[in-house]
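Peer 1: Sequence unavailable; structure follows:
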C-alpha cells in the first residue's frame, strides 16, 4: 500500500500563510506531513493557526501542534497533518540548553488502510553540536518505546550527511534520499551522494517491511519556492508491505 510522506520546514509561515503553503504541495498528494518552525497565533503570522489552515486547505481532518516555546504573543513549535486517522500521539522533550525546547512528535496511524501499524516521528533537532550525541541517544531511546510495525523518522535534523552524527543515525535507519527513483525515473542510489548539502530527512527504521518508490525535493516551476520558506519540501513515497 502506498504511503506518501512529506517533511517541510515552513519558516514560521512568515513569508506566506498556511493556505498558500498547502496549495503549493496539494498536487503531490501527501498522506502525512511533518512540519517544523510552525507558528500558532503569533503576531507575525497575523494570529493564525498555520497548521489548521493547511489542514483545512488540504481537506484533512487530523492535525496536531506541539509547542516548543512561547513566541511573539503566540506559540512556536512543530506539527503534523494526516490524511488518515491517528490513533495515538506521542510527545517527548529532548535534552538541551537552547531556549527552544526541542520536541519529538509522533503519530501512530489507526489500523484499517494499512495492514501494518505505521508510526511517523517528526522532530526539529538543535542546531548546536555540543550536545548532539546526548540528543540523538535520547531520540532513539524514546522512539524504541513508541509502538509501531513500520517506523518513519522525518524532520529538520540540523546536521549534514557528512557528519559523524549522520553516520550514527544511519546505523539503525535507512535514508530515503538514496532509495527509490527521482521524478525523472533515475535510480537515486546512482545519482546522489553524501556531499550534497541537506538537513531535511525522511528515514525508515532498518528491517521494516517497506520499499521506497520515489524520493525527491519539490522545486517545480509552479511558483517561486523561495517566497514560501527558506527550505524546500522533501517527500518520500513508500510501498508499505
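Peer 2: Looks like it came in fine. Since we're looking at a predicted model, the values are computed, not measured. Residues are numbered from 1 along each chain as shown.

Peer 1: hey, let's count contacts and neighbours off CA atoms from now on
Peer 2: OK.

Peer 1: and stretch 45-64, how far apart are its ends?
Peer 2: Stretch 45-64 has an end-to-end distance of 18 Å (criterion: Cα to Cα, to the nearest Å).

Peer 1: Can you name the next helix or strand after the biggest helix by length in the chain?
Peer 2: The helix of greatest length in the chain, counted in residues with DSSP state H as the criterion, is given as helix 132-145. Towards the C-terminus, the helix or strand next in line after helix 132-145, according to DSSP states H and E, is strand 150-156.

Peer 1: Show me what that next one is packed up against.
Peer 2: Counting contacts by 3 or more Cα pairs under 8 Å, 6 or more residues apart in numbering; DSSP states H and E, strand 150-156 is packed against strand 2-9, strand 32-40, strand 118-124, strand 200-205.

Peer 1: packing partners for the helix or strand just after it?
Peer 2: Per DSSP H and E, strand 150-156 leads on to helix 164-170 as the next helix or strand towards the C-terminus. Judged by 3+ Cα pairs under 8 Å, 6+ apart, the packing partners of helix 164-170 are helix 132-145.

Peer 1: Flag every buried residue along the helix it packs on.
Peer 2: Under the neighbour-count criterion of 16 or more other Cα atoms under 10 Å, helix 132-145 has 132, 135-136, 139, 142-143 buried.

Peer 1: and for that helix, what are the contacting residues?
Peer 2: Residues lying outside helix 132-145 but in contact with it, judged by Cα atoms under 8 Å, 6 or more residues apart in numbering, are 92, 94-96, 104, 121, 125-126, 165, 169.

Peer 1: A further structure is provided below for comparison with the first:
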C-alpha cells in the first residue's frame, strides 16, 4: 500500500487529528507493507503524538521506519514504512533540491524486508517535492534511480510523486521501475479525484507479477486515496 495521510487530519475537519481513521483504512486492506507520507512525530499541530509509532501499533504492522524530512512545529515530519515482516539495513536518504528553489526538503526511507522463507527485498517510501516547477522532482527521481542501481535484490518503491503519468518525472521512474498500474486511476483529491500521483513500482520486472492494483475509495481520512497492489514474488 501507498498512502499520503495528510498528518492524520481529515480534510473535512480542520484541526482534527484522527489516527484511528488512517489506521482503519490501512487495516481494511490488510497490507503486508505500507509506504506512508506526511507523517507527524511530536508536532504541535498533531498534539505532540508519535503518529509513526501509533500507526504501527494500531495496524499491527509493528516493524516500522520513520524517516524525518523536516523540522515542523516543534517536532518532525516525514515519511514512514510499516511492515508485517522484520526490517533491517534501515536508511534515510536525503533527496536533492535546486539551490534557492524554496522547495521543501524530501527523503527516501529505505529498508531491507525479511520475507518468509529467508527471502529479502528492499522497500522504499518517498514523497517528492510539490512545487509547480518540476526541477526538484526531476533531481529527486534521478537520485532514487541511482540508489536503485546499487541494489542487487528486488525492490519496491512507493509514494506520492507529485507528478502525473506522461510527465518527465514518471517517465524517469518508468526507466528504472515497472508501475503496478498503467494507466492509473486518479488518487487526489479524495473526493472526485482528478489526478494519479501516488504510485507503487518495482524492479526487476521479472521478480514480481501484479495480481491486483486498486485505488481504495476512502474519502474521509485524508486528501489522498490509498493505493494497494497484490503482488506475486518470483525470487
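Peer 2: Yep, that arrived. Since the structure is predicted, the reported quantities are computational estimates derived from the model, not experimental observations.

Peer 1: if we can go back for a sec, pipe the buried residues of helix 132-145 of the first structure into a markdown table and attach distance to residue 158 of the first structure per row.
Peer 2: What follows is the buried residues of helix 132-145 of the first structure, written out as a markdown table (distance: Cα to Cα, whole Å):
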| residue | distance to residue 158 of the first structure |
| --- | --- |
| 132 | 10 |
| 135 | 12 |
| 136 | 12 |
| 139 | 14 |
| 142 | 19 |
| 143 | 19 |
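
Peer 1: State the distance from the residue of the first structure most remote from its centre to residue 235 of the first structure.
Peer 2: Going by Cα atoms, centre = their mean, the residue of the first structure most distant from its centre is residue 73, 25.5 Å out. Residue 73 of the first structure is 32 Å from residue 235 of the first structure, where distance means Cα to Cα.

Peer 1: Also residue 159 of the first structure?
Peer 2: Noted for residue 159 of the first structure: a distance of 18 Å to residue 235 of the first structure, by Cα to Cα.

Peer 1: got it, and residue 160 of the first structure?
Peer 2: In this structure, residue 160 of the first structure and residue 235 of the first structure are 18 Å apart, going by Cα to Cα.

Peer 1: likewise residue 37 of the first structure?
Peer 2: For residue 37 of the first structure relative to residue 235 of the first structure (Cα to Cα), the value is 17 Å.

Peer 1: neighbour-wise, which of these two wins?
Peer 2: Between residue 37 of the first structure and residue 235, counting by other Cα atoms under 10 Å, residue 235 is the more crowded of the two (26 against 18).

Peer 1: What's the more buried one aligned with over in the second structure?
Peer 2: Here residue 235 of the first structure is matched to residue 228 in the second structure, going by TM-score structural alignment.

Peer 1: correct me, but that match touches residue 215?
Peer 2: Yes - Residue 228 of the second structure is in contact with residue 215 according to Cα atoms under 8 Å; the separation is 6.4 Å.

Peer 1: quick one: the aligned residue in the first structure for residue 169 of the second structure from residue 9 of the first structure, how far?
Peer 2: Under the alignment defined by TM-score structural alignment, residue 169 of the second structure is paired with residue 165 of the first structure. When Cα to Cα is applied, the distance between residue 165 of the first structure and residue 9 of the first structure equals 20 Å.

Peer 1: Look at the two and report which has more neighbours.
Peer 2: For residue 165 of the first structure versus residue 9, neighbours defined as other Cα under 10 Å are more numerous around residue 9 (22 against 16).

Peer 1: For the equivalent of the more buried one over in the second structure, list the residues it contacts.
Peer 2: In the second structure, the residue matched to residue 9 of the first structure (TM-score structural alignment) is residue 4. Residues counted as contacts of residue 4 of the second structure (Cα under 8 Å, 6+ apart) are 36-38, 159-160, 222-226.

Peer 1: Skip the chain neighbours and tell me the closest residue to residue 4 of the second structure.
Peer 2: Counting by Cα to Cα, 6 or more residues apart in numbering, residue 4 of the second structure lies nearest to residue 37, which is 4.5 Å off, once chain neighbours are set aside.

Peer 1: hang on, that neighbour packs against residue 127?
Peer 2: Yes - with contact defined as Cα under 8 Å, residue 37 of the second structure and residue 127 form a contacting pair (6.3 Å).

Peer 1: tell me, what's touching those two both at once?
Peer 2: In terms of Cα under 8 Å, 6+ apart, residue 37 of the second structure and residue 127 are both contacted by the residues 79, 159-160.

Peer 1: Check which helix or strand the residue nearest to the residue farthest from the centre of the first structure when sequence neighbours are not counted maps to.
Peer 2: Leaving aside its chain neighbours, residue 73 of the first structure sits nearest to residue 42 (5.4 Å; criterion: Cα to Cα, 6+ apart). When elements are defined using DSSP H and E, residue 42 of the first structure is found to belong to no helix and no strand.

Peer 1: Mind telling me what residue 42 of the first structure corresponds to in the second structure?
Peer 2: Under the alignment by TM-score structural alignment, residue 42 of the first structure pairs with residue 43 in the second structure.

Peer 1: Pretty sure that match sits against residue 76.
Peer 2: Yes - the pair formed by residue 43 of the second structure and residue 76 meets the contact definition of Cα under 8 Å, at 6.3 Å.

Peer 1: what sits against residue 31 of the first structure?
Peer 2: Taking Cα under 8 Å, 6+ apart, we find residue 31 of the first structure in contact with 3-6, 82-84.

Peer 1: one more time with 7 Å
Peer 2: Residue 31 of the first structure makes contact with 3-5, 82-83, according to Cα atoms under 7 Å, 6 or more residues apart in numbering.

Peer 1: go on, residue 115 of the second structure?
Peer 2: Under the contact definition (Cα under 7 Å, 6+ apart), the residues listed for residue 115 of the second structure are residue 85.

Peer 1: Tell me how far it lies from residue 137 of the second structure.
Peer 2: Computed with Cα to Cα, the distance linking residue 115 of the second structure and residue 137 of the second structure is 31 Å.
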